[in-house]
Each structure stands twice: as structure tokens, then as C-alpha cells.
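**Student:** The following block contains a protein sequence and its predicted model.
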Amino acid sequence: MIATPLTNDLLHGVAELEPTPRGITPHRLPAWVRQQFPDPQLLAMQAQPSGARLIFSTTASRIELATHPVRITYRGADRARGRIDIFIDGVLHTRDELTGGDRNEIDLQTGTSSAHPGPAHRTVVAGLPPGNKQVEMWLPHNETVELIDLLTDEPVVPEHSPRPVWVHHGSSISHGSNALAPTEIWPVVAARTAGGVELRNLGLGGSALVDPFLARVIRDTPADAISIKLGINVVNLDSMRLRSFVPAIHGFVDTIREGHPDTPLVLVSPIFCGIHENTPGPGAVDPATLGTDHVQFIATGSLGDTAHGRLTLEVIRGALRSVVEHRSEDSNLHFLDGLELYGPVDADTLPLPDGLHPDAEAHDLIGRRFAERVFAPGAAFGGVPDRH
């Protein structure tokens, strides 16, 4: 078997690769961000390679990828394991559920954590047909993985995509929470539905907080289309009031425009979430549901308490729409109401299982609707797939 070095030429959708004793760890945020603000939640989420994949061509009949997963679990709440999706010439060939790896278990009642080490995992794809083929190996969206080695029975050639790049930033929903596989998270569904688009996913669970460093990352990242979906985490953490939120959004957009003055940019408001529509945060886990199969999130603020600038999703949608209206000189800045992606009627038919995150079917719905509304001819990104 031939061992191919795991380098940036092979890996798409990440900022950089960090050498480790076992191999390499992909990071979706650059080292300067991780050093400047080493927040444990942010560090954990950016290390989960949501949207990242290895892409290469080969005549190999057998491919093996060794990884060492690291996952976060919560005592009393089962979470699905990560998966690696392998596409051959654009068609799903294998969906491999991870086993082993290290597990960091958190007790939500006490805040304590415990470490449980485990063995590496090996993904094997065998019996591939002869001839040259394109291989995409999508890494798990919900577990960190160290990449240990890539083995094949014939050489591999990295593929450099000429496709235009779509950069997306959002919360755990954009990260893929509650989706079952890396190609079933809604940004990947949208990118694949649109066709001809290279996704760079900056969905970061619990960490879409209008952070200036994220705006600088987007500013400095090559992009032909940009979308930012902000609001739910600001309410979850009760981290801002309306007076600070609106200028922060303007500043976020201003920073992005320093590097992308004319790039199509869509500001997306939150999807429907009943617990926070009219009730401010902070959000919390309902303690009565711990230890059950149906852990639920709740809002701990007071219903309708917006008089002093406290934020709800309804308030945020109006604020984001107003930001775009007040920047009318920017013809490439667009607003998309998140209720068009998932609204109250959808919540009746496809309810959020935990009160906060969409399930696999809703991820697919959101992704297809985003592609229809944003990538369609004449829409904000309508001409992007043809730019290159």
C-alpha cells in the first residue's frame, strides 16, 4: 500500500493543519484566532471539521484512512457518533460510522468532565472499479479527528477545484447539530443542490456571536460568495442588547467589506425557534430532561421582556433587516429572513427535537430552500457558480 502525506493539497475547507504526535489535526480557524481567544467552546467547535473533506483522483481499488476521533458527550444524553462520507465521482459510496477514539464526558448538572481514551478508527473502501475516479472523503461534522495516514493501492493526485468559493458563518445549526452525517448538514446540502460551488463552512456551535475576529477571518479568506447567519447564539447567551448588537453587525459587515468590497454577501436571520421567538435568553438545558432520551433546551428570560433592549429572535430579525436597509448603497448586500428557510408551519410538521436544533429532515429542507432562494438565477448568488 502507498502512504500519501496528508497535506493542504488534499484537504479542502480548513484554515490550516496542526502536526500532532499521531498525525495532523485540521483546524477551521487560523492559529492567531486560537491564540488570541482560546475559549474552550470555540476551540472545540472549530476543531470539528464540519464541511472539510479530502479530494483526490486515483485508479486505486482500495483506500484506507486512519483517524483518531475525539468527541464530547454529555452524561445522560446520547449523541450520535460522527461519520465519514465517501463519494466516488460525485455519488455516495460509503458512509462509515466512527468507532473508538477519545471521549470527553461532561456532566451538565455539575459542570465537571472526565476523559475516556480509546483506540484509532480505520475507514476502509475496497473493491472500487478500475479506472481513474474522483474521491471525496467528507470528515465528521461533530467530532474532532486527528488524521493519521492515507493508504491506497495506487497513487493519488490532489484535485485543485476551479469552482467558486462560498464562505458561510453561523451557529450550531450551520455547524450541523442533529444532522446524522457530514454531507447532510444544511450548508453542504445547499452547496450540492446549487452545484459547482466549493463550501468553506464556518458554522461554529455556540460561537456565532458577532466576534470581530470572525469578521477578519472572513475578510482574509478567498470568497466568491459570503453568507452570515447570526442571532440565535446572541440570544442563547443573552450576550448583547439591541443598542450594541446593531453597531456590532455594521462593524462585522464593514470588516468583511475591507477584503471583499463587491462580493455578494447575504445576511441571514435566525430560523424559527419557539423558545426564543418572544423570550430572551439565557438559554439552558431543562434539568427535568437530563438522563432521558429527549433532552430539551429552554429559555430562562421573561416572555416579552424587550423594553430595555433585551433580544429575542423577533427583535433580531427586524434589526438585521434594518441593517441591510440602512446600507442600501451596497447593492451586493442582501437580507434573507430565516423564517423562509424554517418557519412556524415547519415547526409543526418537523419540530426541533431538542427545542433548538433541526433534525436531519429539517437540515435537508433548510439546505434545499437556501439553494432555491440564494443560488437561483437572479438571486443573490445566482451568477456565482458560473463566475469561474
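**Tutor:** Yep, that arrived.

**Student:** When you work out contacts or count neighbours from here on, use the C-alpha atoms and nothing else.
**Tutor:** Fine.

**Student:** Report the next helix or strand after the longest strand along the chain in sequence order.
**Tutor:** Counting by DSSP state E, the longest strand found in the chain is strand 63-74. Scanning forward in sequence from strand 63-74 by DSSP states H and E, the next helix or strand is strand 83-88.

**Student:** Please identify which helix or strand holds the closest residue to residue 347 other than its chain neighbours.
**Tutor:** Of all residues not flanking residue 347 in the chain, residue 272 sits nearest, at 7.4 Å (CA to CA, 6 or more residues apart in numbering). Residue 272 belongs to no helix or strand when assigned by DSSP H and E.

**Student:** Check residue 201 too.
**Tutor:** Using DSSP H and E, residue 201 falls in strand 198-203.

**Student:** sorry, back to before: which strands and helices sit next to the longest strand of the chain?
**Tutor:** Judged by 3 or more CA pairs under 8 Å, 6 or more residues apart in numbering; DSSP states H and E, the packing partners of strand 63-74 are strand 102-106, strand 121-125, strand 144-152.

**Student:** Could you look over these and pick the most buried one?
**Tutor:** Among these, ranked by average contacts under mean count of other CA atoms under 10 Å, first place goes to strand 144-152 (a mean of 22).

**Student:** Hey, what's the angle from that one to strand 102-106? Just curious.
**Tutor:** 160 degrees (axes from the mean of the first three to the mean of the last three CA atoms, to 10 degrees).

**Student:** picking up where we left off before, from residue 22, how far out is the residue nearest to residue 347?
**Tutor:** 42 Å (CA to CA, to the nearest Å).

**Student:** Comparing these two, which residue is more hemmed in?
**Tutor:** Set residue 272 next to residue 22 and count neighbours by other CA atoms under 10 Å: residue 272 wins out with 24 against 13.

**Student:** residue contacts, residue 266?
**Tutor:** 226-228, 333-336, 380 (CA atoms under 8 Å, 6 or more residues apart in numbering).

**Student:** mind checking which helix or strand it is in?
**Tutor:** Secondary-structure assignment from DSSP H and E places residue 266 in strand 265-268.

**Student:** quick one: contacts of the helix or strand following that strand?
**Tutor:** Using DSSP H and E, the next helix or strand after strand 265-268 towards the C-terminus is strand 283-285. Outside strand 283-285, the residues that touch it by CA under 8 Å, 6+ apart are 235-238, 295-301.

**Student:** ok, now which ones touch residue 368?
**Tutor:** By CA under 8 Å, 6+ apart, the contact set of residue 368 is 186, 189-190, 193.

**Student:** Put this next to the first one:
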Amino acid sequence: MLTIPITPALLRGALELEQTARGVLPHRLPAWARAQCPDPQLAMAESQPSGVRIAFRSRATAIEVDTVPTRYVYVGVPARPPGKYDLHIDGRLAGQASAENADTVILDMATGGVTKQQGEISTLRFTDLPDRDKTIEIWLPYNETTEIVALRTNASVEPILGLGRKIWLHHGSSISQGSNTDSPSASWPALAAAQGGVELVNLGLSGSALLDPFVARIVRDTPADLISLKIGINLVNTDLMRLRAFTPAVHGFLDTIRDGKPTTPILLVSPLYCPIHEDRPGPGAFDLNALAMGKIAFRATGNPDERAAGKLTLAVIREELRRVARQRMANDPHLHYLDGLSLYGPADFLDLPLPDALHPDAAAHRRIGQRFAAFAFANGGPLCLR
């Protein structure tokens, strides 16, 4: 087996690689941005490599990846299944694996206590691969911070250059990051990218799609041919701002992007359907009754009467985003709008309900991805550059 150095040329979807004591840690936000917001939720989300994959061409029939993921465990709640690594050969799923060991962060919701335990290195093995030159991609878990310790193959590898595909940069919430789909290449953005034939850079940040100025600058400065921005749910469930602040924040976010990308197509997407926050403001919270039964679910804690004072709900955000988009599109022919209810609406909730009252399951991710691709990437669609 040949030991292959992990370099930026072999990583797609990561904006930065951090050298660690054990290997390299892919980041989806650069260090300067992380320094501006030392929020633990954001730190966790951006270090979980949604959309990040090790990619190369090789005749290798055997591949080994040494890795150390970080998993989060809630006291009193059954541990979630370990994250998956998806092996794709020439664009098709050809294998899956999970790390046996991991660093563990134990969270006690009753006391607020946090305990960290260091785990051992795990080795993932993919064998009996086709003996021919092929494109190999190993998608890293969307829900586990992942240190890559080593990569070994039984044949030489070459970075993938000149794919000729357009780069699609997407920013959104935990649903865009992948919660709660089956595996990293089965998140709705990954599925939409595959259907649309585009190269994905996923800035879906769990709990952290909050119109942060540093994110707007990252979107502005990161190479991308196509951009989509899914805005809403985190602003409600964090109860971060009122309508008075929301409208200029959306304008400022878009203005910053346009400073560097004046003609790049941008698709502004309003929230998917989520009954607990449609007309009830945040903040969101864990459902303690569900936790008592060993399940994770969420609820809204705000008072609907507070909408009159400017508190945000999903219905309020959809209406305002539609108004802002219509206003800006009068002078920006490259800005487009998509109502999130057309991706997942009330009828979809009846058919494919949200298991934890907040995040879609794998089947709903597939539906959302297919609908987004059919709208955005089809001939004549807002993100079609054919």
C-alpha cells in the first residue's frame, strides 16, 4: 500500500485544511471567520465536513483511510448511529463504512455539563474495487467532525483536474448540512448537485444560517459559478433578531456578495414547511417529554402574539423574503427566488413528516433534492449556465 499525502488538491468542498497532532482537519469556514465568532454551535457545524470528499483518479483496487471522527452523545438519549463514509466510483455509490472508534463529547442537558473523551484511530477499508482507471470520491460524514490521519492505496493516485463542471455554492441550515438523512452523499444538496451535474461546495451550517457578515464575505470570495441561499429557520429557532433587523440584514448579505460577484446567478430560497415554527416564534428548544422517552425532538417556545412586536416566524420570513427578492430583482436580473414550500410543503409533511419536528428524513431529502434540481438546474432554470 502506498501512503498518499492529504493535500488540498485531494479535498473537494473544504475551504481550509488544519494540521493537527494526528492528521488534517477539513474546515468549511476559514480561520479568520472562525475567529470572528467563537460560538460552539458554529464551531461544531463548520468542522463537520458536509459535502467534503477525498477525490482522485486511480487504478487502485484497495483503499484505506485512517480517521478520527468526533461524535456527540446526549445523556439519557440513545446514541445516534455512527456517521457514514460513502465511496463513489465514477459518480456511483460503491461502498459505505463507519469508523469503529471516535472522540466523544457527552452533553448533559439537565446540568449543562460537557465531558470529552479521546478515542483511537479507526481504519476504513474499501477493497475489491474495479481494476481500471476511475474517479474515486470518499464523502466524509456530514454529522461528525473528522480528522483524516492517513490515506493509503495499492496504486498511484492523481488529483482530479479540469472536470469542466460549474461550481455551485449553497448556504443554508442543518437541513442543508444533511440532518437527518442516511449518509453524506444523500443530503438534498448532494443529490441535487449529482442530478444537476455541478460541483458542490456546501456551506449548510447546522443552527448557524444567521446572515452573519463573515459568511457573506466567504460566499463573495469563494470561487463559484452558481449560488443559492436558503434563509429562515435558524433565525426563528434562535430568536436572533426581529423583523426590523431582518430586512436590512438580508439586503446587506446580498449586497456583500454582489460586491464581488455582480452577475453570478443567486437563488434566494425561503424556508421549508415546519409546523412548530410556521406561526409560532422561537426560540426553539428540546422537547423534554420526548427526551424523557429517549428521543430527540424539538418544539417552539415563543408566543404567537409576539409577531405584532416583530418576532419572526417562518410565515413572516417567507413573506418578507418574497418582497425583498421582488424589489431587488427589478434591478438585478441574476437574482431569483424560490418558495421553500414548493420543495417541502404541508402536503409533503402529511406524506413524509419530520421525525423530530424539525428535520426531514432520508426520503424527504431525496424529494427536496429532486425538486430543487428540476427547478434550478434544468434548461432555462435560474442556476442553469449551459
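**Tutor:** Happy to help now that I have it. Just so it is clear, the model here is predicted, and its values are computed rather than measured.

**Student:** circling back: and of the helices and strands packed on strand 63-74 of structure 1, who's closest to residue 351 of structure 1?
**Tutor:** strand 102-106 (26.3 Å; CA to CA).

**Student:** Average separation of the closest one from the aligned part of structure 2, please.
**Tutor:** Mean deviation of strand 102-106 of structure 1 relative to structure 2 after superposition (mean CA distance after the TM-score superposition for structure 1): 0.7 Å.

**Student:** Run through the neighbouring helices and strands of that strand.
**Tutor:** Counting contacts by 3+ CA pairs under 8 Å, 6+ apart, strand 102-106 of structure 1 packs against strand 63-74, strand 113-116.

**Student:** For the shortest one, report the contacting residues that lie outside it.
**Tutor:** I take that to be strand 113-116 of structure 1. With contact meaning CA under 8 Å, 6+ apart, strand 113-116 of structure 1 is reached by 102-107.

**Student:** Next, the buried residues of the lengthiest helix in structure 2.
**Tutor:** Secondary structure of structure 2 per DSSP state H: the longest helix is helix 243-260. By neighbour count on 16 or more other CA atoms under 10 Å, the buried set for helix 243-260 of structure 2 is 243, 246, 249-250, 252-254, 256-258.

**Student:** Ok, stretch 301-317 of structure 2 next?
**Tutor:** Buried-residue list, stretch 301-317 of structure 2, by 16+ other CA under 10 Å: 301-302, 304, 307, 310-317.

**Student:** returning to that earlier point: now the helices and strands packed on strand 63-74 of structure 1 as JSON lines including distance to residue 166 of structure 1?
**Tutor:** Formatted as JSON lines, those follow (distance: least, CA to CA, whole Å):
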{"stretch": "strand 102-106", "distance to residue 166 of structure 1": "32"}
{"stretch": "strand 121-125", "distance to residue 166 of structure 1": "28"}
{"stretch": "strand 144-152", "distance to residue 166 of structure 1": "23"}
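
**Student:** Buried deepest among the helices and strands packed on strand 102-106 of structure 1, which one?
**Tutor:** strand 63-74 (a mean of 20).

**Student:** Superpose on structure 2 and give me the mean offset of it.
**Tutor:** Compared with structure 2, strand 63-74 of structure 1 is 1.0 Å away on average (mean CA distance after the TM-score superposition for structure 1).

**Student:** So what angle separates the directions of that strand and strand 102-106?
**Tutor:** Using the same axes, to 10 degrees: strand 63-74 of structure 1 against strand 102-106 is 20 degrees.

**Student:** Can you pull out the residues in contact with strand 63-74 of structure 1?
**Tutor:** Strand 63-74 of structure 1 is contacted from outside by 79, 98, 100-108, 119-126, 142-153, using CA under 8 Å, 6+ apart.

**Student:** so how many other residues sit close to the closest residue to residue 291 of structure 2 other than its chain neighbours?
**Tutor:** Using CA to CA, 6+ apart and skipping the chain neighbours, the partner closest in space to residue 291 of structure 2 is residue 77 (6.6 Å). Neighbours of residue 77 of structure 2 under the rule other CA under 10 Å: 15.

**Student:** and if you look at residue 5 of structure 1?
**Tutor:** Here the number of neighbours of residue 5 of structure 1 (other CA under 10 Å) works out to 13.

**Student:** Can you find the partner of it in structure 2?
**Tutor:** Taking TM-score structural alignment for the superposition, residue 5 of structure 1 sits opposite residue 5 in structure 2.

**Student:** wait, doesn't its match sit right on residue 151?
**Tutor:** Yes - using CA atoms under 8 Å, residue 5 of structure 2 is in contact with residue 151, at 7.0 Å.

**Student:** what touches both of these two?
**Tutor:** What both residue 5 of structure 2 and residue 151 touch, as defined by CA under 8 Å, 6+ apart, is an empty set.

**Student:** How far off centre is the strand holding residue 201 of structure 1?
**Tutor:** Once both centres are worked out by CA atoms, centre = their mean, to the nearest Å, strand 198-203 of structure 1 turns out to sit 7 Å from its chain's centre.

**Student:** how big is the offset of that strand relative to structure 2?
**Tutor:** On superposition with structure 2, the average gap between strand 198-203 of structure 1 and its aligned counterparts reaches 0.2 Å (mean CA distance after the TM-score superposition for structure 1).

**Student:** neighbouring contacts of that strand?
**Tutor:** Outside strand 198-203 of structure 1, the residues that reach it (CA under 8 Å, 6+ apart) are 12-14, 28, 46, 50-52, 161, 163-176, 187-188, 191.

**Student:** repeat that with 6 Å
**Tutor:** With contact meaning CA atoms under 6 Å, 6 or more residues apart in numbering, strand 198-203 of structure 1 is reached by 13, 51, 163-171, 174-175.
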